[in-house]
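S.K.: Quick one: sequence plus predicted model below, questions after.
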Amino acid sequence: MQVQAEGLHDEIIRLKKKTDTIILAHNYQVPAVQDVADLVGDSLGLARKAGTTSNSRILFCGVHFMAETASIISPEKRVLIPDPAAGCSLSDSITLDDLRRWKKQHPGAVSVGYVNTTAEIKAELDYCCTSSNAAAIVESIPKDREVLFLPDMFLGSYVAKATGRKNMFIWPGECHVHAGITPEDVQKRLDSMQDAEFVVHPECSCTTPMLHDIASGAYKDTKAKILSTEGMMKHVAKSDTKNFVVGTETGILYRMRKENPDKTFLPASDKAECQFMKMITPEKVRDSLLYDKFEVSVPPETARKARRAIERMLEVG
């Protein structure tokens, strides 16, 4: 089995070089997919790389909206995804009609949408954002303008709290994985590990009741920080702490352990797995490279409109 896995790994490396393909993988991908990627990161970092790569093809190991974003940023590239059925429960929580009705109810409002949205939603937005720059983008909007934030209500609540924004309206969407991590899960895990630091993604439902404590730098006498996935990676690398409880999808633990072998990482919840992210397998990556499937493209007019919101996201950083 080990020999077979090594053979598949080597075949993927050979194929990506032969086909001039860069493989981008999200932090939540399975270990074997992360190991063949040219870059593993969060949505913002991967989007930036998609916009600057010199490769003629991009193979996106993530969920469908991420591949769409890459296609919008680099329309001259051929963008592939190993499994087109890899969707996102958060992205599915708002439709184009929903957004248009909401905007009519708030004329003059500035719409800010999380990158976890479809291309047609992005085309209706003023700004796109990721968890790492959402607060900075909202801060950049004039204080007297209403803000419509979508689709994640937990990230939206965090941003409203972090910015002190009073005229911000939040769409009631959620990521089923992050919403399933409870304060009870976190406390149980923290109780099992001495001197642990708690890092948590702002999409987590547990951030709402914990928000005040975490924002002040502590949670029930535990050091705690709300961070994007890439923010987590940077923080755990430089922290003097040796033990961490991690409140996000469990896929990131592989990279954390790989890059920080002297530290211990436990998931806030063992159940925090995204079945969509896990749909991408090394076999599907190999087949995508070998048979040139499956291409992700966005209609030109939709892409043109969406590019404006995405470019604003990349400018803010």
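M.R.: The structure has been received and is ready for your questions. Source: prediction; values computed, not measured. Numbering: from 1, shown residues only.

S.K.: CA atoms for contacts and neighbours, from now on please.
M.R.: OK.

S.K.: just the helices in the stretch 151-300 of the chain please.
M.R.: Ranges of helices in the stretch 151-300 of the chain, per DSSP state H, counting those that start in this stretch, are 153-163, 176-179, 183-191, 207-215, 229-238, 252-259, 282-291, 300-316.

S.K.: got these as a markdown table, with distance to Leu15 and mean neighbour count columns?
M.R.: Compiled in a markdown table, the helices of the stretch 151-300 of the chain are given as follows (distance: least, CA to CA, whole Å; neighbours: other CA atoms under 10 Å):
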| stretch | distance to Leu15 | mean neighbour count |
| --- | --- | --- |
| helix 153-163 | 39 | 22 |
| helix 176-179 | 33 | 20 |
| helix 183-191 | 42 | 16 |
| helix 207-215 | 42 | 18 |
| helix 229-238 | 28 | 17 |
| helix 252-259 | 24 | 18 |
| helix 282-291 | 6 | 19 |
| helix 300-316 | 29 | 18 |
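
S.K.: second one coming, line it up with the first:
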Amino acid sequence: MMTKYHVPVMLRECIEALDIKKDGIYVDVTFGGGGHSKEILKHLGENGRLVAFDQDVDAQVNVPDDDRLTFVDQNFRFLKNYCRLYGALPVDGILADLGVSSHQFDQPERGFSTRFDADLDMRMDQSGTLTAKEIINSYQEDDLHRIFGMYGEIQNAKSLARVIVTARLNGAINTIAELKAAIGRLIPKGKENKYLAQVFQALRIEVNQELVALQEFLLQATEVLKPGGRLVVMSYHSLEDRLVKNFIAKGKFKGEVEKDFFGNEIKPLEPVSRKAVTASDEEIAENNRARSAKLRIAVKV
């Protein structure tokens, strides 16, 4: 079940980065197929604990029957509240494997993949109300321009927004095929897949408020970790990686590091290595998803 669901990227590197203590408390905030969680459990003794988060109901079928595991069916932006609720504070390590699981991409009806035709959905939490369809059909041109430019890093974001707003005057754009047809003339020849991936990434980030949730999670992670505890975050695109890198380096997302009266830097985390860890050539050959993965590791000061 699990390998088909989602092959965990850089599994060995993630587990080594957590530096697991047998009786420690750990959090996997992106449970998914459970690959990372099951590996963490193997390294824990009988008094160890693992709290796992996932907002996608599909992930729940992968939860192992293990008394040491507490499963939370919520977004990781509620990290601190649920760790407190389950008496799991402070923690020794937190793992986040960001982005969409291969299982979600492979389910046509979820609307994450450009490979299939389906309703424009893209909700990771299927009880959420905002869908990609609603964004495409109801957002103002300026807002579409903003999300395609910021979240998709699309060169012709302004033209794209205008074309969508014009196309929907003739009727709602409800499906992936209808969206592709509406924007077809803007898609650069020979770069169709890359361009559509950027459009879908922008919509997905907006639907799921991914960057907002990531910032909320990172701020809480420093409060939840013990001194010496590890934060291990794997991201798959530059927007996420930039936020994680800045936060580890400065303790905030923009601007310079704050300093105390004596000129010492005030920041909660220390990077374990300067550069991000990337997957081996062997792993990339076996799992294409590992190609863009960047793993960053920090210790709470």
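M.R.: Thanks, I have it. The structure displayed is predicted, hence computed values, not measured ones.

S.K.: Got a TM-score for the pair?
M.R.: Scored by TM-score structural alignment, normalised by the length of structure 2, the superposition of the two chains gives a TM-score of 0.33; 161 aligned residues with a CA RMSD of 6.0 Å.

S.K.: still on that earlier bit, select, out of the helices of the stretch 151-300 of structure 1, the one closest to Glu68 of structure 1.
M.R.: Nearest to Glu68 of structure 1, of all those, is helix 300-316, at 9.0 Å by CA to CA.

S.K.: Dump the helices of the stretch 151-300 of structure 1 into a markdown table; add distance to Ala47 of structure 1 as well.
M.R.: Listed next are the helices of the stretch 151-300 of structure 1 as a markdown table, based on distance: least, CA to CA, whole Å:
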| stretch | distance to Ala47 of structure 1 |
| --- | --- |
| helix 153-163 | 20 |
| helix 176-179 | 22 |
| helix 183-191 | 31 |
| helix 207-215 | 26 |
| helix 229-238 | 13 |
| helix 252-259 | 18 |
| helix 282-291 | 19 |
| helix 300-316 | 8 |
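
S.K.: what's the closest of these to Tyr127 of structure 1?
M.R.: helix 300-316 (4.3 Å).

S.K.: and that closest one, what does it pack onto?
M.R.: helix 64-73, helix 119-122, strand 127-129, helix 134-139 (3 or more CA pairs under 8 Å, 6 or more residues apart in numbering; DSSP states H and E).

S.K.: want to throw the ones you listed into JSON lines with mean neighbour count?
M.R.: Listed next are those as JSON lines, based on neighbours: other CA atoms under 10 Å:
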{"stretch": "helix 64-73", "mean neighbour count": "26"}
{"stretch": "helix 119-122", "mean neighbour count": "24"}
{"stretch": "strand 127-129", "mean neighbour count": "28"}
{"stretch": "helix 134-139", "mean neighbour count": "20"}
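
S.K.: Format these as JSON lines; extra columns: distance to Arg304 of structure 1.
M.R.: Formatted as JSON lines, those follow (distance: least, CA to CA, whole Å):
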{"stretch": "helix 64-73", "distance to Arg304 of structure 1": "8"}
{"stretch": "helix 119-122", "distance to Arg304 of structure 1": "10"}
{"stretch": "strand 127-129", "distance to Arg304 of structure 1": "14"}
{"stretch": "helix 134-139", "distance to Arg304 of structure 1": "21"}
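
S.K.: Hmm, Asp28 and Leu231 of structure 2 touching each other?
M.R.: No: counting by CA atoms under 8 Å, Leu231 of structure 2 does not reach Asp28; the two are 10.4 Å apart.

S.K.: and for the two, which residues touch both?
M.R.: The contact sets of Leu231 of structure 2 and Asp28 overlap at 94-95 (CA atoms under 8 Å, 6 or more residues apart in numbering).

S.K.: Looking at those two, which has the bigger crowd around it?
M.R.: Leu231 (27 against 23; other CA atoms under 10 Å).

S.K.: Could you check how far that one is from Asp281 of structure 2?
M.R.: Taking CA to CA, to the nearest Å as the measure, Leu231 of structure 2 falls 25 Å from Asp281 of structure 2.

S.K.: can you check Gly35 of structure 2 too?
M.R.: Taken as CA to CA, the span from Gly35 of structure 2 to Asp281 of structure 2 is 21 Å.

S.K.: What is the neighbour count of the closest residue in space to Leu225 of structure 2 that isn't next to it in sequence?
M.R.: Once flanking residues are discounted, Leu225 of structure 2 sits nearest to Val91: 4.9 Å by CA to CA, 6 or more residues apart in numbering. Summarising burial for Val91 of structure 2: neighbours were counted as other CA under 10 Å, giving 23.

S.K.: So Val91 of structure 2 sits against Ile25, correct?
M.R.: Yes: Val91 of structure 2 is within contact range of Ile25, at 5.0 Å (criterion: CA under 8 Å).

S.K.: For Ala177 of structure 2, give its distance to Asn81 of structure 2.
M.R.: Using CA to CA, we find Ala177 of structure 2 at a distance of 41 Å from Asn81 of structure 2.

S.K.: So these two - more neighbours on which side?
M.R.: Taking neighbours as other CA under 10 Å, Ala177 of structure 2 and Asn81 compare with Ala177 leading, 16 against 12.

S.K.: Look up how far Ala157 of structure 2 lies from that one.
M.R.: Ala177 of structure 2 is 20 Å from Ala157 of structure 2, by CA to CA.

S.K.: of the helices of the stretch 151-300 of structure 1, which approaches Gln34 of structure 1 most closely?
M.R.: Per CA to CA, nearest to Gln34 of structure 1 of the helices of the stretch 151-300 of structure 1: helix 252-259, 8.1 Å.

S.K.: between the closest one and helix 229-238, how big is the angle?
M.R.: 30 degrees (axes from the mean of the first three to the mean of the last three CA atoms, to 10 degrees).

S.K.: just checking, what packs against helix 252-259 of structure 1?
M.R.: Applying 3+ CA pairs under 8 Å, 6+ apart, one finds that helix 252-259 of structure 1 makes contact with helix 229-238, strand 264-267.
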